[in-house]
Every structure is written in structure tokens, then in C-alpha cells.
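Chemist: The amino acid sequence is not available; the structure is as follows:
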């Protein structure tokens, strides 16, 4: 599932911005499911709730505050460092190295960034497991964002100001369409990454964003192939 890149849309791009989870590694790796389980356990232990009640609250916090972390900070004043350390204590071998993706990222002209609602350590470990870490200029994580998650406008503004990223010269790759609304408004070219053989029936469908379709310029289930097409045009 790909609508092919238009050469004219990417010819002047000098800043390439990538989400991490379910974007730089495929959805079927299921890495985030480990984090999800850890977050439920954290909520359960913190509030002494049975697992099913903890999970329901976790999802409520995610929907209301953008991340479970943000909700727990707002409602319960937790230590964000403690939360981030515990929920990212996972097995990264679930992610398969992807040298082809690394090569295509390396070839892109200009700067490359990871922009994630996770923390830097998680991003570094994931990108290192993929074999792509060395191709990025920087990682903008939830701590750099002042613990304010995407899709908040202030977080994109903070990222853009820090790295002097101008919208029309930037492209953003994301697995959640709602996180592309602000980049689109800023003039960025937006690319939505969907799972292979995407069917809108998989669990947690509430995370999909049909109302944000106008904010998406391109859709692909093959990031490496999409970048290969761009690099062929740039070459």
C-alpha cells in the first residue's frame, strides 16, 4: 500500500523527521506491546488496582492527556524518570535489524531526526537494534518536549525552534495521522506509515484517525521502499 512519492514534493526537502514506534520499525514487531504491558503494571502497582481496571484507566489517560505518562503526572504527580525507566525495560531483540532502511536514510539529503513521545534511551536502543542510529543527527524525545507529547502544537514549535526546521523544507513520517495535523499546518510534507496489509480491524482501532485524512500527503506500508523511490529521484 503506497502512493508513490511525487519527485517535485521531495526535491527541496532538507530535514527528514521520523516518529519512532511503529514508524521506523514495523507494526508487526509488536515492540510497543511490551511497553503497553509495563504501563498497565505500573498503573496497577501505583494505584493498587486490578489489571483490568488499571488497563482501562491507562487508556483513559492516553486519550485525555495524549500519553499515559502525562495523565499520571497530571492526576497523581508521578516521577516521570521512574516511569520512563520502568516501562522501557523491555526486550529489544523483538526488532529485526533493517540495513536496507538504514542505507536509504543515510542517502537522504540533509538532516535526519527522530521525534518521539518516548524517551531518548528507548529511541537509541531501538534505532541501534535496527542498525540505523548512526544515520540520525539528533533525537527529540518527550523530555526535550518538556513532557508535553505530540500532537501538541507547542511541542512541534519547540522542536522546530531548537533545530531551526522550516516547514516547507521538511518531511514528517508518522504512524498516527493526528500527529501529522500540526506538521501539515506548518507546511511540512506528511507521510503516514501503516502496518503491512493494513486492515482497519486490528485491536485498538481507536488509535486510528480517519478525521485527519486531509493532513496526510502520502500513505505507505513500506518505509524503506518509499525512501528508495525518493532517493532514486534525488539521484
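Modeler: Arrived safely, thanks for sending. Quick caveat, the model's predicted, so the values are computed rather than measured.

Chemist: C-alpha from now on. contacts and neighbour counts both.
Modeler: OK.

Chemist: Residue 29: neighbour count?
Modeler: Applying other CA atoms under 10 Å, we find 15 residues neighbouring residue 29.

Chemist: Could I get the contacting residues of it?
Modeler: 94-96 (CA atoms under 8 Å, 6 or more residues apart in numbering).

Chemist: want to compare, so here's the second one:
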């Protein structure tokens, strides 16, 4: 087994958004998930149960349900994103400790999300950490090609002039860390803390022992504070 990559050389810190910068148990994404199911059911004129099956099938095969709906049914991305992200962000609470840790990280901080910039702005504002990030690379910037597509990571790296061998990636889905690791990034999988119930499918929680996962944490703030203490 190869040694896990460390952080001594890191110049750019890349974070996923949902279920990464806030705890899984907030279940904010559950609201989006429900809206996606409603959209699929209405658009395809199918029952909620059938919509759920289609939604999860597309999510797993295409990276996002939206990509599947666009590919299979010609859905317009703008209509989809506007509908599914119309949620209540109030369950999110400010996290000054995490903000302080992110601010102290040496180098650049960026967000790479399969969501929209509008959704990211709402999340970051509720968490009180928007000022700590240089930019958000969203699904529109990705030309509607979601993670884990290799092209998306390449577009992100090229647009923001990031050297992947000097970057770290924080994600809640192990499959979204395969390409970053192959590119030379130090990878961190953010998992539920196991204390509170979370709404996730089994496959979404897999991969913490995978070779492309360098580090695993159920406490992002504590993990970052630990890195700073070592520094």
C-alpha cells in the first residue's frame, strides 16, 4: 500500500459544497432531493415511486439526475436548476470556527460543486464563510457536465490555473475523488459523524477505504484545525 499524501505542499484548497461544508445530518440536500423527485414526476408524468427510481438511476449513471434528464428527455438546465434549488436554507447555521480555519489555510480556496452558483451563494451566506473563497466553479461553468466527469476537473483546473499536484480536494462522495487523486491531488473524504441520522443511499457512503482516498474525516472543522496545528 502506498503512503497517503499529506498537506505540506498544498497551495490550493478545493471544497465540494453540499454535505461537505455543512454536516450530512442537516439533510439540506434531502430538500433538493425531494424537489428533484417532484420535477421528474411532473415532467415525465409518472408516479412518485417511478420518478424516484428514474431519479436515482440517472444520478448514479450520469453523475446528476439533471444530466440524465437532459440527455434522455431534453430538459433545459435553467428550468431544472431553478426548480430544484428553491429550498429552505434556514437549517444551516453560521460556523465561525470552520470559517476561521479555512481563512488560515495557506493559499487559495475554491469551491467545485455540481450545484449552481446561486445555491452555493445561499449556502455560504448561511454558513457565514463566503468571504473565504476566491471563486465557485458550478455546474454551469462545467458546461453542465457534472463530477465525476474527468472533463469537469480539467475545466476547473484550467480556468483557475490550479496545479493539481499542489492541491487538496475535500468531497463527500468517494467516487468524485478518483479523478482528483489520479491527477495528483491530496484527497479527503468527508463522512457522516454516525451520531445523527442521515438520508443517503448505501453507495453514497462507500469508499472510505479506497486507494484514491488519502484521508477520511467526520469533522471537517476539527480536521482543518488539526492541519493548522501541525503546520
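Modeler: Yep, that arrived. Everything numeric here is computed off the predicted structure, so don't read it as measured data.

Chemist: Report the TM-score for the pair.
Modeler: Once superposed, the chains reach a TM-score of 0.94 (TM-score structural alignment, normalised by the length of structure 2), with 228 aligned residues with a CA RMSD of 1.9 Å.

Chemist: just to revisit the earlier point, tell me which entries of the contacts of residue 29 of structure 1 lie within helices.
Modeler: Among these, no member falls in helices (DSSP state H).

Chemist: Which ChimeraX command selects the buried ones in the residues you listed?
Modeler: Of the contacts of residue 29 of structure 1, the buried ones can be selected in ChimeraX as follows, counting by 16 or more other CA atoms under 10 Å:
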select :95
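
Chemist: Tell me, of the contacts of residue 29 of structure 1, which are also contacts in structure 2.
Modeler: Among the contacts of residue 29 of structure 1, the contacts conserved in structure 2 (both residues aligned by TM-score structural alignment, their matches' CA atoms under 8 Å) are 94-95.

Chemist: Which stretches in structure 1 count as helices?
Modeler: Listed in chain order, the helices of structure 1 (DSSP H) span 7-10, 31-47, 51-65, 68-76, 80-87, 99-107, 120-130, 153-163, 181-185, 223-234.

Chemist: and the third one, how far from structure 2 on average?
Modeler: It stands for helix 51-65 of structure 1. Superposing on structure 2 and averaging over aligned pairs (mean CA distance after the TM-score superposition for structure 1), helix 51-65 of structure 1 comes out at 0.9 Å.

Chemist: Name the residues of that helix that are buried.
Modeler: 51, 54-55, 57-59, 61-62, 65.

Chemist: quick one: which of these is nearest to residue 87 of structure 1?
Modeler: Comparing the buried residues of helix 51-65 of structure 1 against residue 87 of structure 1 with CA to CA places residue 58 closest, at 12.8 Å.

Chemist: any idea how far residue 34 of structure 1 is from residue 41 of structure 1?
Modeler: Taking CA to CA, to the nearest Å as the measure, residue 34 of structure 1 falls 11 Å from residue 41 of structure 1.

Chemist: between these two, who's got more neighbours?
Modeler: Set residue 34 of structure 1 next to residue 41 and count neighbours by other CA under 10 Å: residue 41 wins out with 20 against 16.

Chemist: okay, now whatever residue of structure 2 lines up with residue 119 of structure 1: neighbour count?
Modeler: In structure 2, residue 119 of structure 1 lines up with residue 116, judged by TM-score structural alignment. As a burial measure, residue 116 of structure 2 scores 18 neighbours (other CA under 10 Å).

Chemist: I'd guessed residue 116 of structure 2 sits against residue 140; true?
Modeler: Yes. Counting by CA atoms under 8 Å, residue 116 of structure 2 touches residue 140, with 7.0 Å between them.

Chemist: Could you dump the buried residues of helix 51-65 of structure 1 into CSV and include distance to residue 77 of structure 1?
Modeler: As requested, these are exported to CSV (distance: CA to CA, whole Å):
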residue, distance to residue 77 of structure 1
51, 21
54, 17
55, 19
57, 16
58, 15
59, 18
61, 13
62, 16
65, 14
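
Chemist: Cross-check the contact I'm expecting between residue 158 of structure 1 and residue 143.
Modeler: No. Using CA under 8 Å, residue 158 of structure 1 is not in contact with residue 143, being 11.6 Å away.

Chemist: What lies in contact with stretch 172-191 of structure 2?
Modeler: 5-7, 16, 19-20, 24, 147-148, 150, 153, 164-171, 204-208, 210, 212-220.

Chemist: Drop anything exposed from those residues.
Modeler: Neighbour counting with 16+ other CA under 10 Å marks 5, 16, 19-20, 24, 147-148, 150, 153, 164-171, 207-208, 212-220 as buried within the contacts of stretch 172-191 of structure 2.

Chemist: Residue 54 of structure 1 versus the residue located most distally from the centre of structure 1, what's the distance?
Modeler: Ranked by distance from the centre of structure 1 (CA atoms, centre = their mean), the top residue is residue 48, with 30.4 Å. According to CA to CA, residue 48 of structure 1 and residue 54 of structure 1 sit 9 Å apart.

Chemist: got it, and residue 115 of structure 1?
Modeler: Residue 115 of structure 1 is 28 Å from residue 54 of structure 1, by CA to CA.

Chemist: ok, now residue 207 of structure 1?
Modeler: Distance from residue 207 of structure 1 to residue 54 of structure 1, counting by CA to CA: 19 Å.

Chemist: Next: residue 177 of structure 1.
Modeler: 27 Å.

Chemist: Could you check which residue of structure 1 pairs with residue 76 of structure 2?
Modeler: For residue 76 of structure 2, the residue aligned by TM-score structural alignment is residue 79.
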